[in-house]
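predicted model, plus sequence, below.
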Amino acid sequence: MRRARGFTLIEVLIATVLLAAGLTLAFATITGATGATRHGEATAASNEHIRAVEGFLRRRLAGARAVSFQIDPSTGQAMRFAGDAERMRFVSDLPDYIGRGGPSVHDLRIQRMASGDGVRLTLGLVAAQPGDATAAVDREPEVLAENLRSVEFHYRGVGEDGKPAEWQDDWTTTEQLPLLVEIRITGEDGKPWPVLDVAPRLAAAYATGITR
């Protein structure tokens, strides 16, 4: 009667190596799939945040009112829209789900992060008051986006020929609304957000004297 032949040491070693290689490949595949899923989820969340911020800003700027929120002490004129490279102020209605809603002075600011790396975009809100809205801020400024590489504000009005003028970094004609407002944002990763160009609906009408 023949005795059953067992595995040799070489065969056991080969089997062990193959098993280890298979497990390593399976682990790498699972790790890669998990990383891809997490990256996809992070990208989706980032894109959703970008859409939410830009959608909010678009609606508020498009609905900007030709309402005085402050009197310019140097000229005595009513200020209806004030903007420079780092700050923008205007009156627009808030939806009811944000506090009590109604017309409020929107105070958009570009601020340097405390760490010194990057900037953030904040929004302060003040209830609009007749004539001069210099009341205290209703709440602490909200951070719309942070850890940004850069944010730029640009404004465009009407030239002397009645056509759109060149873009400028400062809106000095504070008694009027600009025809166009542009916001350019670059994320922390260096990728630019979609350029936000908004035309306040009342700007053209107010510029031609239709509304007061």
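Here it is on my side, so go on.

only C-alpha atoms for contact and neighbour calcs from this point on.
Noted.

and stretch 192-203, which residues are buried?
The neighbour-count check on stretch 192-203 (16 or more other C-alpha atoms under 10 Å) flags Trp193, Asp197, Val198, Ala199, Pro200, Arg201, Leu202, Ala203 as buried.

which residues does that stretch contact?
Residues outside stretch 192-203 that contact it (C-alpha atoms under 8 Å, 6 or more residues apart in numbering) are 50, 54, 58, 61-66, 176-187.

and the buried ones among these, selectable in PyMOL?
In PyMOL, this line selects whichever of those come out buried by 16+ other C-alpha under 10 Å:
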select buried, resi 50+54+58+61+62+63+64+65+66+176+177+178+179+180+181+182+183+185+186+187
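
so which of the contacts of stretch 192-203 are in helices?
Ile50, Glu54, Arg58, Leu61, Ala62 (DSSP state H).

surely the fourth one meets Asp93?
No. Under the criterion of C-alpha atoms under 8 Å, Leu61 makes no contact with Asp93, lying 9.7 Å away.

what separates whichever strand or helix holds Gly35 from the chain centre, distance-wise?
Gly35 is part of helix 9-62 when elements are defined by DSSP states H and E. From the chain centre to the centre of helix 9-62 is a distance of 26 Å (C-alpha atoms, centre = their mean, to the nearest Å).

adding another structure so you can compare the two:
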Amino acid sequence: MRILQGARGFTLIEVMLAILLLAVLLAAAFGGIRSAVKGMHFGEDLMDRTNRLRVAQEFIRHQVSRILPLPFGQETGTGENLLFEGKRDLMRFVAPMPGYLSNGGAYVQTLELSNTRNGRQLLFNHWMLNGFDKDKLNKGDSEPVVLMDQVESGKFEYRKLDDQGELEDWSDDWDEPNLTPVMVRIELKMRKEALVGWPDMEIPLMLDVGAARQSNTVRFDDILPREGMAVPPNNASGSTR
């Protein structure tokens, strides 16, 4: 009589090895998917930061190059017109705003490097020239726009012509507020988290510098408001027409 023997099954060790191999394959697959997703997010962040940098530089170049020799105030004591305020971390000037961002006309505009917990930020703000009073500015009156963040350090520099018409060296302190500079330079060093670097900007003004020198004949009080606008306060006491 022949006895049929049952088929031999897997041993416990073989089952455990198969499960271990399957776990390794699944871990490798999930690791690959995670790396792909992480790489995709990094690429999207890099593209977003690059586009933001490009838009910020184009906007700054457009505004600074179109600075107008229009006064936004007067110096205390001397009564001289304030056409341009330039410091290492702030510049203030008058220029037209793009039509899609305003109602047209001249606006007082500022670029500023401001300190935050996550580094410095490049901020932009603007106010209508009519009725503008530098001494009455409040931070809550207008919310600045963050052009760039994750800035480690930076500075604004300015250049002018000497008496012989030659370009002088760059300076981070503009000492002739009744004149406009010939060129403006913006240097920023970005933090590692920013993912992008800031190419230094050297922006020549489209306006002839001679016009800025002649603009001293136009006083701040003589700028007439547009129809429907409030009349700016008379800061020069006792001035005559």
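Yes, it's here. Not measured: the values here are computed from a predicted model.

name the residue closest to the centre of the first structure, please.
The residue lying closest to the centre of the first structure (C-alpha atoms, centre = their mean) is Val53, at 4.4 Å.

same list, the buried residues of stretch 192-203 of the first structure, but as TSV with secondary structure please.
Putting those into TSV (DSSP: H, G, I helix; E, B strand; the rest coil) gives the following:
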residue	secondary structure
Trp193	coil
Asp197	strand
Val198	strand
Ala199	coil
Pro200	coil
Arg201	coil
Leu202	coil
Ala203	helix
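
and the residue nearest to the centre of the first structure? What does it align with in the second structure?
Alignment note: Val53 of the first structure maps to Ala56 in the second structure; criterion TM-score structural alignment.

and for Gly187 of the first structure?
Checking TM-score structural alignment: Gly187 of the first structure goes with Met190.

likewise Phe69 of the first structure?
Matched by TM-score structural alignment, Phe69 of the first structure corresponds to Phe72 in the second structure.

can you pull out the strands in the second structure?
Listed from the start of the chain, the second structure has strands (DSSP state E) covering 85-86, 90-96, 106-116, 119-128, 145-159, 183-190, 201-204.

quick one, which of the ones you listed gets closest to Gln214 of the second structure.
strand 90-96 (16.1 Å; C-alpha to C-alpha).

hmm, back to that, so who does the match of Val53 of the first structure touch?
Counting by C-alpha under 8 Å, 6+ apart, Ala56 of the second structure has contacts Leu147, Met148.

one step back: can I get the buried residues of stretch 192-203 of the first structure in JSON lines including distance to Leu25 of the first structure?
Shown next, in JSON lines, are those (distance: C-alpha to C-alpha, whole Å):
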{"residue": "Trp193", "distance to Leu25 of the first structure": "38"}
{"residue": "Asp197", "distance to Leu25 of the first structure": "49"}
{"residue": "Val198", "distance to Leu25 of the first structure": "52"}
{"residue": "Ala199", "distance to Leu25 of the first structure": "55"}
{"residue": "Pro200", "distance to Leu25 of the first structure": "57"}
{"residue": "Arg201", "distance to Leu25 of the first structure": "59"}
{"residue": "Leu202", "distance to Leu25 of the first structure": "62"}
{"residue": "Ala203", "distance to Leu25 of the first structure": "62"}
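
and the gap between the match of Val53 of the first structure and Thr180 of the second structure?
22 Å (C-alpha to C-alpha, to the nearest Å).

ok, Leu167 of the second structure next?
14 Å.

tell me, how many neighbours does Gln5 of the second structure end up with?
The tally of other residues near Gln5 of the second structure (other C-alpha atoms under 10 Å) stands at 6.

please apply the same query to Trp167 of the first structure.
Count around Trp167 of the first structure with other C-alpha under 10 Å applied: 15.

and it, what pairs with it in the second structure?
Checking with TM-score structural alignment, Trp167 of the first structure has Trp170 as its match.

quick check: closest non-adjacent residue to that match.
Spatially, and ignoring its direct neighbours in sequence, Trp170 of the second structure is nearest to Arg159 (5.0 Å; C-alpha to C-alpha, 6 or more residues apart in numbering).

how many neighbouring residues does that neighbour have?
Neighbours around Arg159 of the second structure, by other C-alpha under 10 Å: 21.

now which residue in the first structure aligns to it?
Arg159 of the second structure maps onto Arg156 in the first structure, by TM-score structural alignment.

could you do Thr180 of the second structure as well?
Correspondence of Thr180 of the second structure to the first structure, assessed by TM-score structural alignment: Leu177.

does its match touch Ala78 like I think?
No. Using C-alpha under 8 Å, Leu177 of the first structure makes no contact with Ala78, being 11.7 Å away.

and the end-to-end length of stretch 200-212 of the first structure?
OK, stretch 200-212 of the first structure end separation, C-alpha to C-alpha: 15 Å.

tell me how far Ala136 of the first structure lies from Gly124 of the first structure.
Applying C-alpha to C-alpha to Ala136 of the first structure and Gly124 of the first structure gives a distance of 11 Å.

which ones are touching Leu129 of the second structure?
Shown in contact with Leu129 of the second structure (C-alpha under 8 Å, 6+ apart): Phe72, Val94, Ala106, Tyr107, Val108.

for it, which non-adjacent residue is closest in space?
Among residues not flanking Leu129 of the second structure along the chain, Tyr107 sits closest, at 4.9 Å (C-alpha to C-alpha, 6+ apart).
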